[in-house]
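Undergrad: below: sequence and its predicted model.
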Amino acid sequence: MRDLANSYDYSVSLTLKGLEIEFVKIQRLFTTINLSCNKFTGKIPRLIGKLKSLKQLNLSHNQLTGNIQQSLGNLSNLESLNLSSNLLVGRIPMQLVDLTFIQVFWVSHNQLEVPIPEGNQFKTFDKSSYEGKLGNLWISTRKM
């Protein structure tokens, strides 16, 4: 039987309606986190990269800034990553190419820079994954 006392780790502070709440223990076995459409600001926390069991992460439609954290490349079980419709800048980290289980990848409608990483699963993503301004390019899936 698993030792459940050791299946918790890390902490997160959330501010909801002006009230800061700290979750001191988060179960490591979380497989899905959906924090989309919450008007979150600031950078993507580096600690998310320590949630090794994570399969789906959706932080879309917020106001997140800064770079996509390289630590997301540690999420070796990740199947779906949605960071679309934020204010993210910089390049897509090369570490994400090593995510061999990832099937869904959305970073559209940010202010990211080219080049887009190549290889592994990145060869399978449709260009709609990157739709919007990417460096000096405007990528669109609309037909003229």
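TA: Looks like it came in fine. Numbers count the residues shown, from 1 in each chain.
Undergrad: use CA for all of it now, contacts and neighbours both
TA: Fine.
Undergrad: strands along this structure, start to end?
TA: Assigned by DSSP state E, the strands in the chain fall at 8-9, 12-16, 19-23, 26-27, 32-34, 41-42, 56-58, 63-66, 80-82, 87-91, 104-106, 111-113, 132-134, 137-139.
Undergrad: nearest to residue 120 among the ones you listed would be which one?
TA: Checking the strands of the chain against residue 120 by Cα to Cα gives strand 104-106 as the closest, at 12.7 Å.
Undergrad: so how far is residue 137 from residue 89?
TA: 14 Å (Cα to Cα, to the nearest Å).
Undergrad: which residue, other than its chain neighbours, is closest to residue 99?
TA: Excluding its sequence neighbours, the residue lying closest to residue 99 (Cα to Cα, 6 or more residues apart in numbering) is residue 76, at 5.6 Å.
Undergrad: quick one: stretch 29-36 to chain centroid distance?
TA: Remark: stretch 29-36 is offset 11 Å from the chain centroid, using Cα atoms, centre = their mean, to the nearest Å.
Undergrad: A further structure is provided below for comparison with the first:
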Amino acid sequence: MKYADPRFTYMGDIDYYSIRVAYKGLEIELKRIPNKLTVIDFSGNKFTGEIPESIGKLKSLHQLKLSHNFFTGYVQPSLGDLSNLESLDLSSNILTGRIPNQLAGLTFLEVLNLSYNQLEGPMPQGKQFHTFENGS
């Protein structure tokens, strides 16, 4: 399954976005998904490619679970814009690079799981990050 970048549109007083998903050669477009979503759980779907930067525009998210896929690239710094995020699970992917310092500004973050990736370097310092164990 391949995951494509969401596209955002504004209609009235609610923002909507659409997303294209390709599976076994068939492309499907899911339209009019409101950005007021509070939970996204795409765990265990065999998604490939990079995590879209535009996910950082979903300001209402409280939980983002993208674990057990085949996401590559780095952890998007735009995830630090998800100011209401309480739980972030990107575990069991193929992510590389460093954990962006922008994530340290997520003051509501209670659960962080970045394990079983190929990340390197130190954990960001400050705010919620001092509450997480190295196993995260």
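TA: Ah, there it is. All values derive from a computational prediction rather than experimental measurement.
Undergrad: any idea what the TM-score is?
TA: TM-score for the superposed chains, counting by TM-score structural alignment, normalised by the length of the second structure: 0.88, backed by 126 aligned residues with a Cα RMSD of 1.3 Å.
Undergrad: who's more crowded, residue 89 and residue 137 of the first structure?
TA: residue 89 (17 against 11; other Cα atoms under 10 Å).
Undergrad: map the more buried one onto the second structure.
TA: Superposed on the second structure with TM-score structural alignment, residue 89 of the first structure falls opposite residue 96.
Undergrad: which residues touch that match?
TA: 72, 73, 74, 75, 117, 118, 119, 120 (Cα atoms under 8 Å, 6 or more residues apart in numbering).
Undergrad: how about the first one, what's its match in the first structure?
TA: The alignment partner of residue 72 of the second structure in the first structure, by TM-score structural alignment, is residue 65.
Undergrad: show me what contacts that match?
TA: Residues near residue 65 of the first structure by Cα under 8 Å, 6+ apart: 41, 42, 43, 44, 86, 87, 88, 89.
Undergrad: in contact with the fifth one, which residues?
TA: Read it as residue 86 of the first structure. Going by Cα under 8 Å, 6+ apart, residue 86 of the first structure touches 60, 61, 62, 63, 64, 65, 109, 110.
Undergrad: please indicate which of those residues are buried?
TA: The neighbour count (16 or more other Cα atoms under 10 Å) marks 60, 61, 62, 63, 64, 65, 109, 110 as buried among those.
Undergrad: so where do the helices sit in the second structure?
TA: For the second structure, no helices are identified by DSSP state H.
Undergrad: ok, now how distant is residue 43 of the second structure from residue 125 of the second structure?
TA: 27 Å.
Undergrad: my bad, should have said residue 8 of the second structure
TA: Applying Cα to Cα, the value for residue 8 of the second structure to residue 125 of the second structure is 32 Å.
Undergrad: more neighbours: these two, which one.
TA: Higher neighbour count among residue 8 of the second structure and residue 125: residue 8, with 19 against 12, using other Cα under 10 Å.
Undergrad: wouldn't that one be in contact with residue 18 here?
TA: Yes - using Cα atoms under 8 Å, residue 8 of the second structure makes contact with residue 18 at a distance of 6.5 Å.
Undergrad: about what we covered before: now render the strands of the first structure as JSON lines, adding distance to residue 50 of the first structure.
TA: JSON lines is the format used below for these (distance: least, Cα to Cα, whole Å):
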{"stretch": "strand 8-9", "distance to residue 50 of the first structure": "9"}
{"stretch": "strand 12-16", "distance to residue 50 of the first structure": "12"}
{"stretch": "strand 19-23", "distance to residue 50 of the first structure": "16"}
{"stretch": "strand 26-27", "distance to residue 50 of the first structure": "11"}
{"stretch": "strand 32-34", "distance to residue 50 of the first structure": "13"}
{"stretch": "strand 41-42", "distance to residue 50 of the first structure": "19"}
{"stretch": "strand 56-58", "distance to residue 50 of the first structure": "13"}
{"stretch": "strand 63-66", "distance to residue 50 of the first structure": "19"}
{"stretch": "strand 80-82", "distance to residue 50 of the first structure": "15"}
{"stretch": "strand 87-91", "distance to residue 50 of the first structure": "21"}
{"stretch": "strand 104-106", "distance to residue 50 of the first structure": "19"}
{"stretch": "strand 111-113", "distance to residue 50 of the first structure": "24"}
{"stretch": "strand 132-134", "distance to residue 50 of the first structure": "28"}
{"stretch": "strand 137-139", "distance to residue 50 of the first structure": "32"}
